[in-house]
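**Student:** give the three-dimensional model of this entry:
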Amino acid sequence: MLNAWGWYVTYESDMERRPAFLDDKEPHPERKRFRLMEFRQPTEKLPLYQLVTPASGGAATPKVPWIEAQTSQAGLYDWFRVYLAADSQPVAENILAIFVQPVWPLPGQDTGADTTAAPNYLYDTRRYQWPESSGLAERSRHQLPPMVRLTLVALDERDWARLDSTGTDALAVQLRSLANTKVFTTSSQYEADVKRLETELVSLKLGFRVFSTAVQIPAAKLMSTREN
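**Tutor:** Below is the predicted model of the structure:
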């Protein structure tokens, strides 16, 4: 039994998830916040291995699992994107961003990490289906990274509570730009990006904390497809 599970951050109102008797009047004003969302797709809805006919095949073409029939990055990622709204629930408020960085230990060294397998933080074990024949696709094919570094950026609720709806919307635009385009775009610049993020948040007069940890993945096999 398999099911999809993941996390992402969004900025949204809480109105759609409120019970009908709670309107946006006092003492329950609308709350617009950055929220950490958990995507939990039930097993019976997982489309990855449903048998389909490849787009390039005719009526007599044997059916293959849906994931094997995809030939582009956008097509591959449809399996979760189209279900996000229906199968996601908030697990925490005031989470500005979550960054996941695949890393490899450096041979013969006690510290440091190799980030070249995901130079822009994007790591996809089906990358070869985009299609792509680069070294990155070869290195990641059916291969879990041995370790991931997780970074979570949490904001101070008191700084949001003092703003009205218009104020939070305007600030959210700036913070989205910061998190999505200005930091954590190049893996080798991780430490510098953490400092830049902290500097930017201080300049916006926002309280925050940055949490970071490394998680080992014992199931990872440190070998390439060719070695198999």
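**Student:** from here on, just use CA atoms for contacts and neighbour counts.
**Tutor:** Will do.
**Student:** ok, now how distant is the residue most central in space within the chain from Asp156?
**Tutor:** Centroid-nearest residue in the chain: Tyr8, 4.8 Å away (criterion: Cα atoms, centre = their mean). Distance, Tyr8 to Asp156, by Cα to Cα, to the nearest Å: 19 Å.
**Student:** show me the biggest strand of this structure in terms of residues.
**Tutor:** Counting by DSSP state E, the longest strand found in the chain is strand 95-105.
**Student:** compare with the first, here's sequence two:
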Amino acid sequence: MSPRTRSRSRPGFTLVEMLVSMAVLALLMVIIMEMINRTQQTVTRQQARAEEFKEARAAMEAISRSLSGAVINSYWAYGDYSVGGKVNYTRQSDGHFVAGPATILRAAEQNSPGHAMFFQSSDGQTKLGTSTTGLGDPYNLITCMGYYVDYQDEDKLDIRPEFLAKDKVLNPERSRFRLMELRLPPEKNILYSTSLDINGAGSTRDNAYKWFRGPFTDETNTLKNSTVLAENILALILVPRYVAVTTTGSTGESGTGSNKENTLTNTKPAADYYYDSRESQWGAATEKSRNTAHQLPPVVQVTLVAAEERSYAELEIRMGEKPLADAVNAAFANKFTTQSQYAADLEAVEEALNVLKLKHRVFTTNVAIRGSKWVVEERNL
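**Tutor:** Below you'll find the model as predicted:
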């Protein structure tokens, strides 16, 4: 048998089979690359989202930490009103806690929607150092604190380095909604000054508010002594609660000729979002004004509405700087004035921001204030 007869040639791939296999391989590579690309995009978006709202989360933690340590330094003093025909000792203080609509608290300086809050803290921070005479131990000093949202450009806030501020063509200034923190050192504090006389009988609300509005000892105002806590915070919403005592019914026990009644200490939200520890000085005599007199709120619900920077920047290019700011302000207009409408107002705001296609996120927490008494106290003479 010849060699040619013994060795039969092995069949190979045809041209058509090669082309089909190459097409299938190319299709698989395209599918795999598309899956990898989408995975990368998802991871990038999630990382960007986490980084985008990182400032807002940090700001919420800072507010919670500072607010929980608020002080008012109350004491007992002779009262100027009577209850049940008996003149009482009442709680007094040289401090002040106030939270409510920014239109009330910041007045002419108000430049954004939402609320504001101002109080004292014993964090002992001063810019003069420990060797400064006349201030005592700086670790026992009172610092005036405050939080509010303001819409300004970067140059007005003086937050850009000089080399960036000089060239506004390559580095244009940005106007943004920003969460501001007022941290007034003791050397600028006018709360205890005789010129303010916050405990004076004739002290008005506008006069009392000068301790956080200014002018301070260096003739500066609130904004000048504030720093940016977080960018792209569209609004700060505060729901302060106050202590209320309710009667739950008779116990059936006799005492001094009548049945005793059980009482329950509870908290109520401020119906108008307004809490002023000195409202009793210039407001109508109400349950809230009496129970909040020189008292810290036991709990404050804090809500931040934060926008995504990339989404805001894209909208700013399409709409323009001022029209976008006006649209955001319009979304909050006439909202958060009645606490019972809180949920409905928040839903309406989110819907308006979604219509604008502005990506955002809402952060909410309840902060318990350690210095709050949680009781309504009176002492009869």
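**Student:** and the end-to-end length of stretch 156-173 of the first structure?
**Tutor:** OK, stretch 156-173 of the first structure end separation, Cα to Cα: 17 Å.
**Student:** can you list the neighbours in contact with it?
**Tutor:** Here stretch 156-173 of the first structure makes contact (Cα atoms under 8 Å, 6 or more residues apart in numbering) with 11, 30-33, 94, 206-208.
**Student:** out of these, which two sit at the greatest distance?
**Tutor:** Using Cα to Cα, those span at most 22.2 Å, a distance reached by Glu30 and Phe208.
**Student:** tell me where the stretch 51-200 of the second structure has strands.
**Tutor:** Per DSSP state E, counting those that start in this stretch, the stretch 51-200 of the second structure carries strands over the ranges 70-71, 74-83, 86-93, 98-101, 115-121, 143-153, 175-184.
**Student:** closest one to Asn225 of the second structure among these?
**Tutor:** Nearest to Asn225 of the second structure among the strands of the stretch 51-200 of the second structure is strand 175-184 (6.1 Å), distances taken as Cα to Cα.
**Student:** residues touching the closest one, excluding its own?
**Tutor:** Strand 175-184 of the second structure is contacted by residues 112, 143-154, 222-223, 225-236, 321 when judged by Cα under 8 Å, 6+ apart.
**Student:** quick check: closest non-adjacent residue to the aligned residue in the first structure for Phe363 of the second structure.
**Tutor:** Residue correspondence to the first structure (TM-score structural alignment): Phe363 of the second structure is matched to Phe211. The shortest distance from Phe211 of the first structure to any non-neighbouring residue, by Cα to Cα, 6 or more residues apart in numbering, is to Leu152 (5.1 Å).
**Student:** that neighbour: what secondary structure?
**Tutor:** Assigned by DSSP: H, G, I helix; E, B strand; the rest coil, the conformation of Leu152 of the first structure is strand.
**Student:** wait, isn't it in contact with Phe208?
**Tutor:** No: if you go by Cα atoms under 8 Å, Leu152 of the first structure and Phe208 don't touch, sitting 10.4 Å apart.
**Student:** who touches both of these two?
**Tutor:** Between them, Leu152 of the first structure and Phe208 share no contacting residue under Cα under 8 Å, 6+ apart.
**Student:** quick one on the thing from earlier: ok but the match of Phe363 of the second structure is inside a strand, no?
**Tutor:** Yes: counting by three-state DSSP, Phe211 of the first structure is found in a strand.
**Student:** how far away is it from Tyr11 of the first structure?
**Tutor:** 20 Å.
**Student:** higher neighbour count, those two?
**Tutor:** More crowded of Phe211 of the first structure and Tyr11, by other Cα atoms under 10 Å: Tyr11, with 19 against 11.
**Student:** aligned partner of the more buried one in the second structure?
**Tutor:** That one, Tyr11 of the first structure, aligns with Tyr151 by TM-score structural alignment.
**Student:** roughly how far does the closest residue to that match other than its chain neighbours sit from Asp150 of the second structure?
**Tutor:** For Tyr151 of the second structure, ignoring the flanking residues on the chain, the nearest one in space by Cα to Cα, 6+ apart is Phe177 at 4.4 Å. As judged by Cα to Cα, Phe177 of the second structure and Asp150 of the second structure stand 6 Å apart.
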